[in-house]
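Colleague: here's my sequence, what's the structure:
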Amino acid sequence: MKSAGADAKGILDYLRRNTGKKTQLRDVHNTVAKINRERRASTSDEQRTEALIREFCLISGNSACMFTNDGTSVIDVVCIQSARQKRLFRAFPEVILVDTTHCTNRNLYKWLLIFGKLMLLTGTIVHHSILERETETNLLLSIGQFKKENPSWNNVRAIVSDKDFNEKEVLAEAFPNARQLLCQFHVIARLRLKVGELADITIEKKQAVKASCHLMMKSRNAMEYKNHKDTMLRLLGGNSSDPFYKYSQANWELCKDEWVDYHRDNVPHLSNHTNNRIE
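Modeller: Next comes the predicted model:
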């Protein structure tokens, strides 16, 4: 009955009418789950994935595709998007959050998520991709499929990701009208970590340097930023050769337009400063 398309309530009604037993809905769910487990036991991950995707695509408006490596027959990318996700992105395309998760499955595939901002401080996932590896080629396939299924991609104006996201240039090239922004949560977390690892000062001064980094991020103009940066250097003993100061100059100064507030004020990010909600 399940294979013929009957839902759990339909199966329950049939069982009660034909057996006279007071079967419960949870019994039907448990039986269906047991049958599905038995069926899956005799199939490979690839076969089950293909079956699930085919079932998903039977629903009107849903789309999914798999990209397979011709040389190894390994599935490199799986892209999934429901009709509802397409409608939501079409209605609110201005800001997207992008991130990948790691070590969430036994095959070690990466899960690429695109999170759409529906309104101030609210949003939802609008695209799923599963990547065998987070390479430029695989990201191009995933983003390319997203653009193919969503013609309003050209209206994206801001993309929030973290500094660990590989191949950020893929996003910059794919969305030429969008500003690239860094997740401020990850920025300050990384800076605080590096202060502890690199700064050659006392613990008390390290705490003060961490506070200065946060104030630099929240600066409302260039003068505020310079003052907080000067304070940080003074706490480091005025030593521009301090390992942390050299690290911050090399890794964060040149991209401050992506993480410092006053550089982001003209970007329609809808007050969204982190992609942490994806995780």
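Colleague: use CA for all of it now, contacts and neighbours both
Modeller: Noted.
Colleague: shouldn't C79 be within a strand?
Modeller: Yes - under DSSP: H, G, I helix; E, B strand; the rest coil, C79 falls within a strand.
Colleague: surely it meets Q145?
Modeller: Yes - look at C79 against Q145 with Cα atoms under 8 Å: they come within range, at 7.2 Å.
Colleague: shared neighbours of these two, anything?
Modeller: Shared contacts of C79 and Q145, defined by Cα atoms under 8 Å, 6 or more residues apart in numbering, are absent.
Colleague: please name the residues that touch I80.
Modeller: Taking Cα under 8 Å, 6+ apart, we find I80 in contact with N62, S63, A64, C65, H127, H128, S129.
Colleague: so of those, which ones are in strands?
Modeller: Using DSSP state E, the members of these that fall within strands are S63, A64, C65, H127, H128, S129.
Colleague: another sequence for comparison is provided below:
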Amino acid sequence: MGTGYRIRVASEGIKHNHKLSKLTFDRYPENRAVSDPVMLARVDAMRKSGAKARGILMYLREECANKATILKDIHNLMARLKASSNPGDTDADCAESVLRDLCEHDKGAVASLFVDSTRVLQTASFQSRKMRHLFAAFPEVLLVDTTFGTNVNRYKLFSFVVHDIHGKGQYVQHALMTSESKAHMKDAKKVVALCDGSQEHKQALKDIFAAMHPLFKYFLKNWDGITEEWVSYQRSNVPHLGNNTNNRIEAKWAKLKDLIRPSAGVYECLATLLGLQGICENEYEVELNKIGTFCLPKDDEYQCMDKRQLGELKQLANMVSMHAYDIINAEFKAALRVSTSYKICIRQDSVVELLNEDEKRQHLLSLEDFTCSCIFSQTQLLPCRHAFYYRRSTIAFAGTQFESIIPFKISTQGGVSNKS
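Modeller: Next comes the predicted model:
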């Protein structure tokens, strides 16, 4: 066509090139979509709480029976809702908005955000007010580990967990980071040989690696001579407070990942962590202030106790958490067994020595606060079997209200009170 040539449409005629029916109209994408503002708000709340697309679809099928919504529509709807709820242009802006909201509503909370020169988020961490209080109350054992697959940006999630008075793990800090502390990780090659005993184990390795494999040489040089530091059965006396692995933090991550999706953005991951942390804090407060009943089990060891000893255990159950009670109860029953025997010697005015001739071990017990030199007393900060045995065996405490178990005003100094 030459320059200046134009086409003018004088009239038009429109008609469908397919069959028209109500079924076709209802199945049209625009008509399948949910448009009710109330339903959209509910779907958005379900999406933020970690609901799956299929579960949302089942909910909408019940609430909107006249809609022929399919799974693809739900995925599109969730994507639109996610885009509309984005509080900023970049991950750093979104994360900053979430953390600022936390600090505004929780006056004792602290949060930090670090970005590089190009405004790319490097780290984001937070502690709520109750998380800080939990760490201040239980700083003795701190579990630290990292996990993956919590956000689409592949940031690593570092979590810090303490061991509370109920014997459970409680989060005290979360942090999202771009990488681990070391820039590079070296691959390790694992070689395994199965045998019946330690001598056979060494001989099997020598037979397999006749030319002294470098890994075997490294093992003999650096590990074989210090088995007491890493072999489980040789570390039976090492204090670990029930945390000989990262078992607690791994168990908590398993529950956390049920709600955090790998496709979530960094700010969504932070928002979900904050929501879950609020639930955990509420559960902890309910457990801490729970009122209930307690009955002593009818086992053989309880049947051998007299009424005074049973009464002491019942009073103990009202003083401490059930987790602390179970730990103290085990020590109490061990002290009352007929087979338990210690030789008591006075070392100083306020210190006595308890010697177990079978185990060839001696323990120093302070008579001022009944703390002991044993690993149990030093790590658990609870009265041990040596204190119970001494009080039961000494006439000075016979007939008193607390003949064997340490009085409440003394035991609270060791941190066993359920009001920690």
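Colleague: and the TM-score between them?
Modeller: The TM-score (TM-score structural alignment, normalised by the length of structure 1) is 0.50; 178 aligned residues with a Cα RMSD of 3.9 Å.
Colleague: follow-up on the earlier one: show me which of the ones in strands among the contacts of I80 of structure 1 are buried.
Modeller: Among the ones in strands among the contacts of I80 of structure 1, the ones that count as buried by 16 or more other Cα atoms under 10 Å are S63, A64, C65, H127, H128, S129.
Colleague: which one of these is nearest to S73 of structure 1?
Modeller: C65 (15.0 Å; Cα to Cα).
Colleague: which ones are touching the equivalent of the closest one over in structure 2?
Modeller: Taking TM-score structural alignment, C65 of structure 1 has S112 as its aligned residue in structure 2. Counting by Cα under 8 Å, 6+ apart, S112 of structure 2 makes contact with T123, A124, S125, F126.
Colleague: again with N76 of structure 2
Modeller: If you count contacts by Cα under 8 Å, 6+ apart, N76 of structure 2 has none.
Colleague: after the helix or strand where it lies, which helix or strand is next?
Modeller: Here N76 of structure 2, judged by DSSP states H and E, is contained in helix 71-84. Past helix 71-84 of structure 2, further along toward the C-terminus, the next helix or strand under DSSP H and E is helix 91-105.
Colleague: helices and strands around that next one, which ones?
Modeller: Counting contacts by 3 or more Cα pairs under 8 Å, 6 or more residues apart in numbering; DSSP states H and E, helix 91-105 of structure 2 is packed against strand 110-115, strand 121-127, helix 266-288.
Colleague: just name the most buried of the ones you listed.
Modeller: Stretch with highest mean neighbour count among these: strand 121-127 (a mean of 21; mean count of other Cα atoms under 10 Å).
Colleague: which residue numbers in structure 1 go with it?
Modeller: By TM-score structural alignment, strand 121-127 of structure 2 lines up with residues 75-81 in structure 1.
Colleague: what do you get for stretch 309-323 of structure 2?
Modeller: With TM-score structural alignment applied, stretch 309-323 of structure 2 matches no range in structure 1.
Colleague: how about the helices of the stretch 301-420 of structure 2, start to end?
Modeller: Ranges of helices in the stretch 301-420 of structure 2, per DSSP state H, counting those that start in this stretch, are 307-319, 322-336, 375-380, 385-393, 408-411.
Colleague: typo on my end, it should be the stretch 151-279 of structure 1
Modeller: For the stretch 151-279 of structure 1, helices defined by DSSP H, counting those that start in this stretch occupy the ranges 168-174, 184-198, 203-217, 222-235, 243-248, 261-264.
Colleague: structure 2: which residue goes with H102 of structure 1?
Modeller: Using TM-score structural alignment, the equivalent of H102 of structure 1 in structure 2 is F148.
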